[in-house]
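Asks: build me a structure from this.
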Amino acid sequence: MNRLLNTVRPYAWGSTTAIPALLGTEPTGEPQAELWMGAHPGAPSRLDCGAGPEALDALIDADPAAELGDATVKRFGPRLPFLLKVLAAGAPLSVQVHPDLAQARAGFADEEARGVPLDAPHRNYKDANHKPEMLVALSPFEGLCGFRRPTEAAALIDALGVDALVPYADILRAHPEDGALREVLAAVLGADPAEMAGTVHAAAEAAARLAATPGTPYAADYAAYAGAARHFPGDRGLVAAMLLNHVRLQPGEALYLGAGVPHAYLDGLGVEIMANSDNVLRCGLTPKHIDVPELLRIVRFEADDPAVLRPEAGPDGEELYAAPIDEFRLSRYVLAPGSGPRTLDRDAPQILLCTAGQVRLRTPDATPSGAAGPGTELLLGPGESCWIRAGEHTELGGEGTVFRATVAA
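Replies: Presented below is the predicted three-dimensional model:
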């Protein structure tokens, strides 16, 4: 086991205070959006195996079987198949979707064949992998996830009283099947942005007014949309966002976001895990490129209530956040005072992240030296994490909360 040294990504939507509060550091005044833990080449974690800090991706490249285990290499290749993050949203992220594996492979191959540079702003596929993801709230957390039922979206839009939006509500009300969602989203994103700006401003003002009116249905939803509009004034993506479910998570609750599900994070602190990919297609609330035809091909137009996940109790105090994906498995331990040690044996790589209290990791015959290596003990506080190579015997104790990221069995 080895302590990880991780990078904070300063994206503009990040909170200026949430990650510093977790880490116990002073805010810099700049946004701190994501703390990355893993071997993604964009910001790999570093660890010291005795010869100074070394990037985790380089360590894996040097001996994939030793770090990942033969079974993981056979299933996913010589790379860590997941990326773990602490995500701190202080402003809305763009409304977005991710492709499935077949779509990602085909899209990546097509853009490579056409010679589209990887860093081109209009490129959709940065790699040939899918990007299912899960977020577990550490604080009250707000987001948008999946489509509302068309009739519900029509009622929400109608109440705004904006004449230019009436045709969209009419489509949703007259055709209450999922095809209406496609028709309205295509119309909104296909409209001229300059011509839509006035309509969006009127919708944002109406949403703010309704959010402040006692007894208004969907008041919390209108507040969320009005808040997003303050960050993206005039963005036609606001109307697209109104087609989506507004979700509020309490600490410990989670969302799983599969391929084609439109979503956006709005506010809050959470632990996020995903397959190791950068493939994002955007729907709105963004100054970045929106490829409308490709987006409409990828989006799953299926209306449903968002499935809020809660952890399932397992053996030895482990609580599992179940997800239908092989690349990652996320669980947590909430360690009470005086509880016995938990054994974390697993023939797969693991990253442990402490989010509260102080936890202790030890290998057999450990001594409390605080250094990494065989026969040692490692203490983790909030925001600190460690790498456990495949097959390494480790025991977990102390008092606090720990998230455990690995691959599915």
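Asks: when you work out contacts or count neighbours from here on, use the C-alpha atoms and nothing else.
Replies: Noted.
Asks: what segments of the chain are helices?
Replies: 18-23, 56-62, 64-68, 70-76, 101-113, 150-158, 166-174, 178-190, 193-211, 219-231, 237-241, 292-298 (DSSP state H).
Asks: do you know which of those lies nearest F82?
Replies: helix 70-76 (10.2 Å; CA to CA).
Asks: which parts of the closest one are buried?
Replies: 70, 72-73 (16 or more other CA atoms under 10 Å).
Asks: centroid residue for the protein?
Replies: With distances taken as CA atoms, centre = their mean, E272 lies nearest the centre of the chain, 4.6 Å away.
Asks: so that one makes contact with F82?
Replies: No: between E272 and F82 there is no contact under CA atoms under 8 Å: 10.4 Å.
Asks: ok, the residue nearest to the centre of the chain - contacts?
Replies: 84-87, 133-136 (CA atoms under 8 Å, 6 or more residues apart in numbering).
Asks: kindly report the same for P31.
Replies: By CA under 8 Å, 6+ apart, the contact list for P31 reads 10-17.
Asks: in CSV, list those along with distance to W387.
Replies: Converted to CSV, these look like this (distance: CA to CA, whole Å):
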residue, distance to W387
P10, 24
Y11, 25
A12, 29
W13, 28
G14, 26
S15, 26
T16, 27
T17, 26
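Asks: please give me the structure for this one as well, since I'd like to look at both together:
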Amino acid sequence: MRLATTIRPYDWGSVTALPELFGTEPTGRPQAELWMGAHPGAPSTVAGIPLNDLITRDPAATLGERSTARFGPALPYLLKVLAIERPLSLQVHPTTEQAGAGFADENARGIPLDDPTRTYKDTSHKPEMVCAITPFRGLCGFRDPAATADLLDRLRLPDLRSWTGTLRSAEPRTALRTVFAQMLDDASGPLRDQVEHALIGTGDDELAPYAGIARACPGDPGIVAALLLHHVDLFPGQALYLGAGVPHAYLDGIGVEIMANSDNVLRCGLTTKHVDVPELMRVVDFTPAGPHLIHPGHDTAGEHHYRPPAPEFALIRYDLTGEAAHTLPGGVPRIVLCLDGETRLGEGLTLRPGRSAFVPAAAAPVRVSGKGTAYCAEPGAFTL
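Replies: Okay, the predicted model is just below:
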């Protein structure tokens, strides 16, 4: 089923990246996220019918027995292409339990789902994975607090000694919770201004990513809090996984992103959207941890399987050479995206760059061929 899809024009997106990638005309506005899936916020359509409506009409045919039994009558994942020109918000995602409690609480308080101050849009967690198409940079997870203290020392600001002292002396999670909260507190505004000024003036290569954030988001409290997080560089083909509670922010690049079918985001900075620091502080995991990179398995020549520890989704990258074909077995719902070149599904459907198709569970096994690069989204491992 050929999909018609939506591009979200968020202000952090690039005006030119997706048009250049897909060979389309720029609109003059940022084109940030191409959405492919059945999320009610921007569902893809088949011949004008929203995909979520097609799934509701016949979940057995569209999703299959295994997916429906495990995840209910809804597509369990959402596929996107991101084109990032300036930093996204500093954010975390909740667990399923936290999302359910937060959703019920906001409903009880009468906050409409489309209210911009609403935090919980659904009852799902939102693990996600991004696979780099171009060099891709982001922030992910808390650095060891003593290492962050060493980094802050390089700014040569005496007023930071209270934070660096806490980072070096307190139990790591307590230290990070304390300093993170203070960095976001309005009372720290003058000190944040000092840090922002020092970052912009530094020539230190290790501080350069944070200096870029300071230039892009002047006056934002997230600039200082970002210094607590690892900086991550992904090369094309590398993937990063983010579980519940892990603070992160993408900085620039183009990537294919797949996630659980949710829009639950708690933000604390680097954004003009709703910020909910108290709720974020309740949800964030303050355990220091390095970035969780996902290394693709090469099960078959030309296939690269990304299997993150999330049951809702997995991703396959096909490097199509014009010769060998690949087979998609039946039984589970899939979305196939042509990233570049040409992708053929069976004998009857050809996808050009930026175009996608839904392969319902009831479909017979489908041959994937062509010449270029394609991505296939599917549910992850089933535990029935």
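Asks: winner for burial among the helices of the first structure?
Replies: Greatest average neighbour count among the helices of the first structure goes to helix 237-241 (a mean of 24), per mean count of other CA atoms under 10 Å.
Asks: which residue range of the second structure does that one align onto?
Replies: The alignment of helix 237-241 of the first structure onto the second structure (TM-score structural alignment) spans residues 222-226.
Asks: which residues sit against the matching stretch?
Replies: By CA under 8 Å, 6+ apart, the residues outside stretch 222-226 of the second structure that reach it are 90, 139, 180, 183-184, 192, 195-196, 210, 213-214, 217, 268-270.
Asks: at 7 Å instead, please
Replies: For stretch 222-226 of the second structure, the surrounding residues in contact (CA atoms under 7 Å, 6 or more residues apart in numbering) are 90, 180, 183-184, 192, 195, 213-214, 268-270.
Asks: what lines up with the residue nearest to the centre of the first structure in the second structure?
Replies: Alignment note: E272 of the first structure maps to E257 in the second structure; criterion TM-score structural alignment.
Asks: just A128 of the first structure next, same as before
Replies: Here A128 of the first structure is matched to T123 in the second structure, going by TM-score structural alignment.
Asks: any idea how many residues pack against that match?
Replies: Neighbours of T123 of the second structure under the rule other CA atoms under 10 Å: 20.
Asks: in this structure it contacts A104, no?
Replies: No: counting by CA atoms under 7 Å, T123 of the second structure stays clear of A104, with 8.3 Å between them.
Asks: ok, now how distant is E20 of the second structure from E378 of the second structure?
Replies: Separation of E20 of the second structure from E378 of the second structure (CA to CA, to the nearest Å): 27 Å.
Asks: also G255 of the second structure?
Replies: 17 Å.
Asks: same check on A32 of the second structure?
Replies: To E378 of the second structure, A32 of the second structure is 23 Å away according to CA to CA.
Asks: do L328 of the second structure as well
Replies: L328 of the second structure is 10 Å from E378 of the second structure, by CA to CA.
Asks: re the thing from before, now the match of helix 237-241 of the first structure, how far from the centre of its chain.
Replies: Offset of stretch 222-226 of the second structure from its chain centre (CA atoms, centre = their mean, to the nearest Å): 19 Å.
Asks: ok, now stretch 50-68 of the second structure?
Replies: Remark: stretch 50-68 of the second structure is offset 25 Å from the chain centroid, using CA atoms, centre = their mean.
Asks: and the residue of the second structure positioned farthest from its centre, how far is that from L191 of the second structure?
Replies: Note on the second structure: the largest C-alpha distance from the chain mean falls to P158, namely 36.5 Å (CA atoms, centre = their mean). In this view, P158 of the second structure and L191 of the second structure are 10 Å apart by CA to CA.
Asks: just the buried residues out of the contacts of P31 of the first structure, in PyMOL syntax.
Replies: The PyMOL command for the buried members of the contacts of P31 of the first structure (criterion: 16+ other CA under 10 Å) is given here:
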select buried, resi 12+13+14+15+16+17
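Asks: am I right that E342 of the second structure is in contact with L351?
Replies: Yes: counting by CA under 7 Å, L351 is a contact partner of E342 of the second structure at 5.9 Å.
Asks: give me the mean distance between stretch 350-359 of the first structure and the second structure.
Replies: For stretch 350-359 of the first structure, the mean deviation from the second structure after alignment is 1.2 Å (mean CA distance after the TM-score superposition for the first structure).
Asks: which part of the second structure lines up with that stretch?
Replies: Against the second structure, stretch 350-359 of the first structure falls on residues 334-343 (TM-score structural alignment).
Asks: contact partners of that stretch?
Replies: Residues outside stretch 334-343 of the second structure that contact it (CA under 7 Å, 6+ apart): 350-360, 368-378.
Asks: quick one: map F147 of the first structure onto the second structure.
Replies: Aligned partner of F147 of the first structure by TM-score structural alignment: F142.
Asks: what is the neighbour count of its match?
Replies: By other CA under 10 Å, the residues close to F142 of the second structure number 26.
Asks: do Y125 of the first structure as well
Replies: There are 27 residues near Y125 of the first structure, going by other CA under 10 Å.
Asks: can you check C283 of the first structure too?
Replies: Count around C283 of the first structure with other CA under 10 Å applied: 28.
Asks: dump the residue contacts of the aligned partner of it in the second structure.
Replies: Here C283 of the first structure is matched to C268 in the second structure, going by TM-score structural alignment. By CA under 7 Å, 6+ apart, C268 of the second structure lies in contact with 90-91, 222, 275-277.
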